[in-house]
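# Okay, here's the prediction I keep looking at, along with the sequence it came from:
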Amino acid sequence: MARKNFVCEWTPKSFILTVVIATVLFNECFIYIIQSFRWPDIGIADYRNYEEEQVILLVSDPQLQGYQMEPPFPIGSFSRWDIDRYLTRTFGLVYHHVKPDIILFLGDLIDEGSTAVDEEYHYAYQRFIDVFSAAEYTKKIYIPGDNDIGGEGRDFRTQKKVDRFVKNFENITGVSTFGFIDYIKNPEDMVWVVRPRKASPVHVLVSHFSVLVRDKMRVNPILQQVRPHLIFSGHWHKANVFLCNDCMKDDDSSWSVKQRNIEDMKGWMVTNLTEKPFSITEIMVPTCSYRMGVPNMGYGVAIIRKNGELSYTVLWTPERYKMLYGYLVAICVCLLVCLASRWLRKR
């Protein structure tokens, strides 16, 4: 019986089809899986007791794109769809990797939350809920940013904006107690009204804007009132750590705040929050959105134990713009193949 030889012949159509399928699979599937393999292991059992140690997932500046500042249909619709899909995928992977006890949203939740009309705000809020639906049954704390209620430049904060945020999310101030930690929200708005429990071993101040970079005369009354062991902030869209060894001293001397860029963080940063009574650590969490114009996006993860031990890392997510450029390159290659094929046929 004669043996048939099967030879795979590449035609322009088969080559283009292969390039398209490979590009889509890599950009929409494989790149997310590859990136998740680079994340450090959480190292805590699923049956942990949040009364003794807590795993905190930090989401900063998602800024879901709105309807006023985006291009008209179809570009605006596609850009909103793509950023929503990117955040849904990255958050879902991070959430299942971390299995957090609590999630802190550090402000600027909706890009046009301060300027949107009620109908636009309603649609954006529903998209926000859908994007982070993987954590539907996990405890959350929401902090408003300037994009949510105003407060930066000429975008003034008004009571109407605050009321709309409160109606859809939660109060912008107060103390939320979870396990052994008191989470103090936006202390500048309520510093003389609400205090954390003295019995709580750990006080965590949660603010959209950075605290330690401000003038001491402005923030020292807040720090003396709240007595935080740790501060989480966002707004800059970058990953930083600020350390002040004498910020809790009640005097008029100037303080020295050391800033450390952690954009290249791959492992865990470990410290103890209660060993030095006059020291404060502030962790600035990077944005999780690729639309913010920064090269590195990610989610912060903090593990706090009752004895004051803190472990912190950033789970970096894929650079979406590089993936979109990859589509552009693939389109150019396919066009060149088509043109070359037509030219050869004419020859």
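Okay, I see it.

# okay, CA-based contacts and neighbour counts for the rest of this
Fine.

# What are the contacting residues of stretch 61-80?
83-84, 87, 106-112, 116, 120, 124, 128, 147, 234-235, 237, 286-289 (Cα atoms under 8 Å, 6 or more residues apart in numbering).

# what residues are up against L106?
58-61, 142-145, 206-208, 232-234.

# ok so V94 is a helix residue?
Yes - assessed by DSSP: H, G, I helix; E, B strand; the rest coil, V94 belongs to a helix.

# could you measure it against I184, distance?
Plainly put, V94 is 25 Å away from I184 if you go by Cα to Cα, to the nearest Å.

# sorry, back to before: ok, of the contacts of stretch 61-80, which come out buried?
Neighbour counting with 16 or more other Cα atoms under 10 Å marks 83-84, 87, 106-112, 116, 124, 128, 147, 234-235, 237, 286-289 as buried within the contacts of stretch 61-80.

# try it against this one:
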Amino acid sequence: MKLLVKMFSKLANWSFLGAIVLVFNLFLLDIYSIYPCDWPCPDCSDENFVKVMILSDPHLLGKRKGHPVDQFTREWEMSIAFQLAKSIRKPDVIIFLGDLLDEGLTVDENGFDKYVDRFEKIFSIEDPIEKIFIVGNHDIGFHDRVAAYPYLRKRWEKAFNSSLAKLVTIKGIKFISINSMAIEGADFSLVQEMENYLSVVDEQLTKSNLPGDPILLLHFPLYRINDDICHEIDSQKGQDRLNNFTPGVESLSKRTSDNLLERYRPRLIFNGHIHSGCVVNHTKHDSQEWTVASFNWRNRQDPNYLLLQISPNDHSIVKCFLPTEISIVITSILCLITLCVSTKIMGKLVDSHSPKSQPKSKPKDNKKKDKENHKPVSKGEIKKRKSKEKN
């Protein structure tokens, strides 16, 4: 029993030390990646410039698809990276471009509430940072599901302070958020409801006297045939970039895309959905579209996010990469090996400098002594002793 307790205690100590090493390793790797990636315009100290952090597709796993170990690992990685980036860069605004929850459309009400609580713990954002959440297909489903189950959309809008379409103005910069799954499809009532929301946005823009064109935020990319026109370092590779997009599934239709470009003439468009990066210049409308790669290591080896500095008349953008998962695995293994070896070396050094134990002395044989003391004495010996005593 004592041996089992000793083994368990040793295992617990090693597990604790190993966990500390892994956290410290990821922390250092994130610092190494995040700290050098600064705001693109450090000299833009004008109050008109707004600092915006943009990320997409975190895909928090649910109970159906994700293994608990996989779920814990990904959320732990994302939480450390996000909190470090937020603390170091101190943005004014943080934007999530959809698919916050991987199984948001399948969980019941209680499960959804727990899902939202997990998201808010992992991606906690304190005041006064503004936040904008765009809904994705994994949050509420594609068009047919959104139309068939309106409660999916409404509970998400309530939890994340969103709507079908919304104009948000922050420090003079106009952001238009749009529900990609509701803007087009077979359900006339949903499309008409979406049009009513867009009309409100039109009216708000008409009444606004703020300078500068708006920023368009949505989950689906605008129409493009495929990703063969994308040449970013995080764009799709190989055959994947040649696979044609299905309008309404991988992108918006050409008609809807042209309508949004004509209607709002946005200078910048940000979206996600395909988990890979892309930059498209819509020269006819003087607009630039950025498709942001996934922030989750489960979806790609090199997750990233954008840092945007924007004023009514100018903007700068930089893409910040997180450490690759292979680098995290290799350095974690090296750290654990180093911990194991150094612990053994330290143990040997301690043993070599500790005082040697003295050999135990043999106990005296008292029985033998007693026997000697109780030997029979002869009469002659007794007389000799008495004569000595007299003298």
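Structure's in. What do you need? No experiment lies behind these values; they were computed from the predicted model shown.

# What would you report as the TM-score here?
The TM-score (TM-score structural alignment, normalised by the length of structure 1) is 0.71; 280 aligned residues with a Cα RMSD of 3.2 Å.

# G150 of structure 1 versus L315 of structure 1, what's the distance?
Distance from L315 of structure 1 to G150 of structure 1, by Cα to Cα: 29 Å.

# ugh, wrong one, I meant D182 of structure 1
26 Å.

# same deal with D84 of structure 1?
Taking Cα to Cα, one finds D84 of structure 1 at 23 Å from G150 of structure 1.

# picking up where we left off before, select from the contacts of L106 of structure 1 every entry located in strands.
Those of the contacts of L106 of structure 1 mapping onto strands are L58, V59, Y142, V206, F232, S233, per DSSP state E.

# so which of these is the most crowded?
Counting neighbours by other Cα atoms under 10 Å, V206 comes out on top of these with 29 neighbours.

# residues in contact with the counterpart of that residue in structure 2?
Matched across to structure 2, V206 of structure 1 falls on L217, judged by TM-score structural alignment. Residues in contact with L217 of structure 2, defined by Cα under 8 Å, 6+ apart, are L97, I134, F175, I176, S177, I178, I269, F270, N271.

# coming back round to it: can I get the ones in strands among the contacts of L106 of structure 1 in CSV including distance to V333 of structure 1?
Output for these, formatted as CSV (distance: Cα to Cα, whole Å):
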residue, distance to V333 of structure 1
L58, 40
V59, 38
Y142, 45
V206, 48
F232, 46
S233, 44
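
# Skip the chain neighbours and tell me the closest residue to the spatially most central residue of structure 2.
Geometric centre of structure 2, nearest residue: M78, 1.2 Å, by Cα atoms, centre = their mean. Excluding its sequence neighbours, the residue lying closest to M78 of structure 2 (Cα to Cα, 6 or more residues apart in numbering) is N296, at 6.7 Å.

# Helix or strand for that neighbour, just tell me which one.
Here N296 of structure 2, judged by DSSP states H and E, is contained in no helix and no strand.

# counterpart of it in structure 1?
By TM-score structural alignment, N296 of structure 2 lines up with S289 in structure 1.

# Now do that match against L335 of structure 1, distance only.
S289 of structure 1 is 31 Å from L335 of structure 1, by Cα to Cα.

# One more: I222 of structure 1?
I222 of structure 1 is 61 Å from L335 of structure 1, by Cα to Cα.

# the more surrounded of these two?
Neighbour totals were compared for I222 of structure 1 and L335, and I222 leads with 19 against 13 (other Cα under 10 Å).

# What's the match for that one in structure 2?
So, by TM-score structural alignment, I222 of structure 1 is matched to L260.

# Against L222 of structure 2, how distant is its match?
9 Å.

# What of I173 of structure 2?
22 Å.

# what's the answer for K63 of structure 2, then?
In terms of Cα to Cα, K63 of structure 2 sits 32 Å off from L222 of structure 2.

# Repeat that for S352 of structure 2.
Per Cα to Cα, S352 of structure 2 is found 70 Å from L222 of structure 2.

# Comparing those two, which residue is more hemmed in?
Under the neighbour definition other Cα under 10 Å, S352 of structure 2 and L222 were set side by side, and L222 has more, 26 against 10.

# Hmm, the more buried one is touching K254, no?
Yes - when contacts are counted by Cα atoms under 8 Å, L222 of structure 2 is listed as touching K254 (7.5 Å).

# all strands for structure 1, in order.
53-59, 102-105, 139-142, 174-178, 181-185, 202-206, 230-233, 240-244, 257-261, 269-272, 280-284, 297-305, 309-317.

# how about those strands in CSV, adding distance to S133 of structure 1?
Formatted as CSV, the strands of structure 1 follow (distance: least, Cα to Cα, whole Å):
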stretch, distance to S133 of structure 1
strand 53-59, 14
strand 102-105, 12
strand 139-142, 12
strand 174-178, 21
strand 181-185, 23
strand 202-206, 22
strand 230-233, 23
strand 240-244, 28
strand 257-261, 31
strand 269-272, 29
strand 280-284, 24
strand 297-305, 16
strand 309-317, 18
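
# For I331 of structure 1, find the nearest of the ones you listed.
strand 309-317 (24.6 Å; Cα to Cα).

# Which residue in structure 1 aligns with V329 of structure 2?
Match for V329 of structure 2 (TM-score structural alignment): L324.

# Can you tell me how far its match is from Q35 of structure 1?
17 Å.

# Just want to know which of these two has more residues nearby.
Each of L324 of structure 1 and Q35 has its neighbours counted (other Cα under 10 Å); Q35 has more, 15 against 12.

# Tell me the residue in structure 2 aligned with that one.
Match for Q35 of structure 1 (TM-score structural alignment): S33.

# Okay, that match and S56 of structure 2: tell me how far apart.
From S33 of structure 2 over to S56 of structure 2 (counting by Cα to Cα), the distance is 18 Å.

# G347 of structure 2 too?
48 Å.

# Between these two, which is the more surrounded one?
S56 (31 against 11).

# The more buried one contacts I94, correct?
No - with contact defined as Cα under 8 Å, S56 of structure 2 does not count as touching I94 (10.7 Å).

# Report the distance from the longest helix anywhere in structure 1 to the chain centre.
Ranked by residue count and defined by DSSP state H, the top helix of structure 1 is helix 320-346. Relative to its parent chain, helix 320-346 of structure 1 has a centroid offset of 34 Å by Cα atoms, centre = their mean, to the nearest Å.

# next one: stretch 204-223 of structure 2
Taking mean C-alpha positions (Cα atoms, centre = their mean), stretch 204-223 of structure 2 and its chain are 28 Å apart.

# got the angle for the longest helix seen in structure 2 vs strand 304-310?
The helix that spans the most residues within structure 2, counting by DSSP H, is helix 2-34. Taking axes from the mean of the first three to the mean of the last three Cα atoms, to 10 degrees, one finds that helix 2-34 of structure 2 is oriented at 40 degrees with respect to strand 304-310.
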